[in-house]
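In: test case, fold it:
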Amino acid sequence: MRAIAVREFGGPEVLEPTEMPEPELRPGHLRLRTRLAGVNYADIHLREGSYPAPMPTPFVPGNEVLGIAEDGRRYIALSRGGGYAETAVVHRKLAFEVPEGIADHDAIALTLQGNTAWHLLFTDLRVTADDTVLVPAAAGGVGSLAVQLAKHAGAKVIAMASSEDKRRTATALGADAVVDSSTPEGLTDRILEAAGGPVSAALEMTGGDVFHATLAALTPRGRLAVFGAVTGAEGLVPITSLLAGSKAVSGFWLPNLYPSRTHLNDSMSALFAAVADGWLRPLNGPVYKLGQARQAHHDLAARLTSGKVVLDLDR
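Out: From the prediction side, this is the model:
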């Protein structure tokens, strides 16, 4: 079967098209003929060797797929690698049948990024209608869904995006105000101006100066959920700032919810229902062929994409 392999850690050039045997079907698992494989920042970190749960090389990247089971039913599934291939073997407890009427591209957007947005807002931050929520990368896969989910919950939503086009997209998704996040200089002031004061809850996935600017924009007793560090910049959390403002900073990594399917069952049911009801509209991004995985990684890392980025195995 056709697949993309990483034989050594590095840049996009290490993504190599290859032929390999069909993966073995293990007990408790499901074999899917892959239609779509999601492309995420997690794949980039995995390729670079900086993922929280690194994999030894060689491996096939891709932590989410949409595919057809041997009985003809359509599933989305979360996995630990293996998605960039014509056939994927996934654990049954991390596979969810896609309801009729939900398009393939919409369903794959809900898999990793939809679940992440849902649990960041409602499991970690416990957002309610009383909150003002700051959403970064609001035209991206997680951000575009988080804007809509938070708005539907009644919160005031302040969206950040790095370009005028992306800020217009965030407004169209329902954001109450938008902030230019193209540079960290003066970012706290721009957030406070857009929000009309401090925000009570915020998502963060950039790291470095953007993390500190976001933390500074939090109200006393505000909550900040960190789910990535795109810049790769690590720094000390300013303890004095946390104490002075009674602020809370938490980390979130979706795979920590995998051992118990209960949380994912709840979020998947809610996400499917929201799309079926029409108020949640996944933002479909660019579609690449399997052999264009290098380009997909380059474009995502360079922030040239909006919405859900996928590899189409049928192309």
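In: all contacts plus neighbour counts: C-alpha atoms, from now on.
Out: OK.
In: which SSE is His45 in?
Out: Secondary structure assignment for His45, by DSSP states H and E: helix 41-48.
In: what does that helix contact?
Out: Around helix 41-48, the neighbours that count as contacts under C-alpha atoms under 8 Å, 6 or more residues apart in numbering are 6, 9-12, 51, 54-55, 61-63, 230, 297, 300-301.
In: just the residues you listed: which are in strands?
Out: Counting by DSSP state E, the part of the contacts of helix 41-48 found in strands is Val6.
In: out of the contacts of helix 41-48, which are buried?
Out: With burial judged by 16 or more other C-alpha atoms under 10 Å, the buried subset of these is Val6, Phe9, Pro12, Met55, Pro61, Gly62, Asn63, Val230, His297, Leu300, Ala301.
In: show me what the top helix by length along the chain is packed up against.
Out: Counting residues, the longest helix found in the chain (DSSP state H) is helix 261-277. Of the remaining helices and strands, those touching helix 261-277 by 3 or more C-alpha pairs under 8 Å, 6 or more residues apart in numbering; DSSP states H and E are helix 115-119.
In: what's the offset of the helix it packs on from the middle of its chain?
Out: With C-alpha atoms, centre = their mean, to the nearest Å as the basis, the distance from the averaged C-alpha position of helix 115-119 to the chain average is 8 Å.
In: second chain to compare with the first, below:
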Amino acid sequence: MRRVLCREFADPERLTVVEEPDPVPGPGEVLVEVEAAAVSFVDGLIARGGYQLRPPLPFTPGSAVAGRAGGDRVLALLPSFGGFASHLLADPDRLVPVPDGVDPRIAASSAENYGTIAFALQHRVAVRPGEWVVVLGAAGAIGLAAVDCARAAGARVLAVASDEAKRAAALAAGAQAATGYDDLKTAIREHTGGGADVVVDPVGGPAAEAALRALGPGGRFCVLGFTSGEIPRLPANVVLLRNRTVVGVDWGDWSRSDPAAARDLAADVLRRIAAGELHPPEPAGLPLTGAGTATRAHAERTAVGKYVLVP
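Out: Below you'll find the model as predicted:
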């Protein structure tokens, strides 16, 4: 087998690929032959040591893979990393069948981003048809998933992205309108006719408070992460005014604490993809040696969509 190894918390370029004997399943384990391993923004943070979880060194990043286990097509949700590999051992209770017609690259890449958004829009807030959903960082993997899922829920989507190419990608994914970050509060209010109903924010930074102030009465603000590198200090008085709500969305913690529910949610996402209800974009594929390139692209917010590693 081959796997990516992180020997120190440093820049992604320090990741190396090593060859080892194939793992042998023990009791309660199955061997998964990996066909695609998802790469996320969080993987880069973990490799740098900048995430709240710091696994013991050395370790292999990656939390979601698609492949074959005993001939069956499966998605594996990994609680303790290890996904950037050609083979791995997994708990059978964390395997999700992949429907016919769903490419393994799509299955792997949708696990975390679509899983996060499905958790946000189905468990943390309820999005109703006709509502305005504002998505910050709308051309990233999480952002495009948010656009697609909100569209599928019957909502109208305003995509916020930093340049024309990214805004075009969000419009192609189903957003009704797109804007940049300049004078964001005014832009949101103008596009939504007075105020947004829901904000999905994986970005943080100064845009967060501007979007919060642009929420209408009863608006809901979803905190997903801080890809800008800056954690905002949201003013409580702005939350109080107009009965706004701020909710945290931590799919990773939820999936580890309730793996059965996370597995069911992932299965439903894959079912909806197979049925044509959701339309995740084709991710860019790189070999295991491209792990540093892929994690850096997500960390620097230059990626449009998602990367997967193809062993």
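In: got a TM-score for the pair?
Out: Counting by TM-score structural alignment, normalised by the length of the second structure, the TM-score of this superposition works out to 0.92. Behind it: 309 aligned residues with a C-alpha RMSD of 1.8 Å.
In: one step back: pick out the most distant pair among the contacts of helix 41-48 of the first structure.
Out: The most widely separated members of the contacts of helix 41-48 of the first structure, counting by C-alpha to C-alpha, are Met55 and Leu300 (21.1 Å).
In: now do the contacts for the residue lying closest to Phe119 of the second structure once chain neighbours are set aside.
Out: Distance criterion C-alpha to C-alpha, 6 or more residues apart in numbering; nearest residue to Phe119 of the second structure, sequence neighbours excluded, is Trp251 at 6.6 Å. The contact partners of Trp251 of the second structure, taken as C-alpha under 8 Å, 6+ apart, are Glu112, Gly115, Thr116, Phe119.
In: show me which of those residues are buried.
Out: The neighbour-count criterion (16+ other C-alpha under 10 Å) marks Glu112, Gly115, Thr116, Phe119 among the contacts of Trp251 of the second structure as buried.
In: could you dump those residues to TSV with distance to Phe41 of the second structure?
Out: Converted to TSV, those look like this (distance: C-alpha to C-alpha, whole Å):
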residue	distance to Phe41 of the second structure
Glu112	11
Gly115	15
Thr116	13
Phe119	18
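In: what is the nearest of those to Ala208 of the second structure?
Out: For these, the minimum distance to Ala208 of the second structure (C-alpha to C-alpha) is 18.6 Å, reached by Thr116.
In: how close does the closest one get to Asp91 of the second structure?
Out: According to C-alpha to C-alpha, to the nearest Å, Thr116 of the second structure and Asp91 of the second structure sit 21 Å apart.
In: the counterpart of Gly232 of the first structure in the second structure: how many residues sit nearby?
Out: Aligned counterpart of Gly232 of the first structure in the second structure: Gly229 (TM-score structural alignment). Look at Gly229 of the second structure: counted by other C-alpha atoms under 10 Å, it has 12 neighbours.
In: is it true that Gly229 of the second structure touches Pro206?
Out: No: contact between Gly229 of the second structure and Pro206 fails when scored by C-alpha atoms under 8 Å: they sit 10.8 Å apart.
In: residue in the first structure matching Thr245 of the second structure?
Out: Aligning on TM-score structural alignment places Thr245 of the second structure opposite Ala248 in the first structure.
In: show me what contacts that match?
Out: Going by C-alpha under 8 Å, 6+ apart, the list of residues near Ala248 of the first structure reads Arg221, Gly222, Arg223, Leu224, Leu242.
In: ok, Phe96 of the first structure - contacts?
Out: The contact partners of Phe96 of the first structure, by C-alpha under 8 Å, 6+ apart, come to Tyr75, Ile76, Ala77, Met268.
In: among these, which recur in the second structure?
Out: Retained in the second structure by both residues aligned by TM-score structural alignment, their matches' C-alpha atoms under 8 Å are the following of these: Tyr75, Ile76, Ala77, Met268.
In: so of those, which ones are in strands?
Out: Within those, residues falling in strands by DSSP E are Tyr75, Ile76, Ala77.
In: what about the second one, how many neighbours?
Out: Residue crowding around Ile76 of the first structure was assessed by other C-alpha under 10 Å; the count is 27.
In: Ala211 of the second structure: neighbour count?
Out: Burial of Ala211 of the second structure is recorded as 26 neighbouring residues (other C-alpha under 10 Å).
In: ugh, wrong one, Gly50 of the second structure
Out: Gly50 of the second structure has 14 neighbours, counted by other C-alpha under 10 Å.
In: against Ala299 of the second structure, how distant is it?
Out: As judged by C-alpha to C-alpha, Gly50 of the second structure and Ala299 of the second structure stand 11 Å apart.
In: what's the answer for Ala47 of the second structure, then?
Out: Noted for Ala47 of the second structure: a distance of 11 Å to Ala299 of the second structure, by C-alpha to C-alpha.
In: same check, this time on Ala266 of the second structure
Out: 25 Å.
In: identify the residues contacting Pro235 of the second structure.
Out: Neighbour list for Pro235 of the second structure: Glu209 [criterion: C-alpha under 8 Å, 6+ apart].
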